[in-house]
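Undergrad: no FASTA, just this:
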């Protein structure tokens, strides 16, 4: 995997949603909302963006008579998230050793 910046994960809580879902088979809407700490409309908006990018699968159904929504990362979504996280990690080494160049 090559570290690569992915602008999809740089807007709103999309990175948090991806990070949460990378360790789950499926997560229900309420769990994602509560873990990310955002409102329903914010989660809906960013979930739609992730879905449009092909990174998120959305399943709708019901538990009893109550409608439910579940999310999971797609294969390409997992790959894109891993690549983006690797890119973020690689940034920490960019300035390594440059402190010695600062004046006293």
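TA: It's in. Quick caveat: nothing in here was measured; it's all calculated off a predicted structure.
Undergrad: When you work out contacts or count neighbours from here on, use the C-alpha atoms and nothing else.
TA: Will do.
Undergrad: how near is the residue minimising distance to the centre of the chain to residue 27?
TA: Nearest to the mean C-alpha position of the chain, by Cα atoms, centre = their mean, lies residue 18 at 2.2 Å. According to Cα to Cα, to the nearest Å, residue 18 stands 11 Å off from residue 27.
Undergrad: also this one, for the comparison:
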């Protein structure tokens, strides 16, 4: 059985990855909307997004809409594969035969 990816395994990062995996490939969600969905503080979300970005799992894009700054995030191809591997490892752990 494969080990669970420690970058994804932290509860907050797992929740972020789950939400971002539901967004279409190549699409992003705004930081504000992600914060609302996850009910996380801006600082906490930012720290965890940075960790996921450093691992190459998430791409964070900063832009402007007129004069208003906008930040959005989405899974990279590597992030999508890592999340798929993570969920497969969890399923394997749950489904493995139990010896009593």
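TA: It's in. Since we're looking at a predicted model, the values are computed, not measured.
Undergrad: Fetch the TM-score of the aligned pair.
TA: Once superposed, chain against chain, the TM-score is 0.87 (TM-score structural alignment, normalised by the length of the second structure); 97 aligned residues with a Cα RMSD of 1.7 Å.
Undergrad: how much does the longest helix along the second structure stray from the first structure?
TA: If you go by DSSP state H, the second structure has its longest helix at helix 77-95. In the superposition against the first structure, helix 77-95 of the second structure averages 0.8 Å from its aligned positions (mean Cα distance after the TM-score superposition for the first structure).
Undergrad: What range does that helix cover in the first structure?
TA: Using TM-score structural alignment, helix 77-95 of the second structure lines up with residues 75-93 of the first structure.
Undergrad: buried set for that stretch?
TA: The neighbour-count criterion (16 or more other Cα atoms under 10 Å) identifies 77, 78, 79, 80, 81, 82, 83, 84, 85, 86, 87 as the buried residues of stretch 75-93 of the first structure.
Undergrad: swap in stretch 25-40 of the first structure?
TA: Applying 16+ other Cα under 10 Å to stretch 25-40 of the first structure flags 26, 27, 29, 32, 33, 36 as buried.
Undergrad: Let me see the contact set for the last one.
TA: Under the criterion of Cα atoms under 8 Å, 6 or more residues apart in numbering, the contact partners of residue 36 of the first structure comprise 13, 16, 17.
Undergrad: Which of those residues are retained in the second structure?
TA: Contacts conserved in the second structure for those, using both residues aligned by TM-score structural alignment, their matches' Cα atoms under 8 Å: 16, 17.
Undergrad: Neighbour-wise, which one of the contacts of residue 36 of the first structure leads?
TA: Most neighbours among these, by other Cα atoms under 10 Å: residue 17, with 23 neighbours.
Undergrad: nearest to residue 73 of the first structure, of the buried residues of stretch 25-40 of the first structure?
TA: Nearest to residue 73 of the first structure out of these is residue 26 (Cα to Cα; 8.2 Å).
Undergrad: if you go through the second structure in chain order, where are the helices?
TA: 6-9, 11-21, 31-38, 42-54, 77-95.
Undergrad: need those in a markdown table with distance to residue 61 of the second structure, can you?
TA: Below are the helices of the second structure laid out as a markdown table (distance: least, Cα to Cα, whole Å):
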| stretch | distance to residue 61 of the second structure |
| --- | --- |
| helix 6-9 | 20 |
| helix 11-21 | 14 |
| helix 31-38 | 10 |
| helix 42-54 | 11 |
| helix 77-95 | 15 |
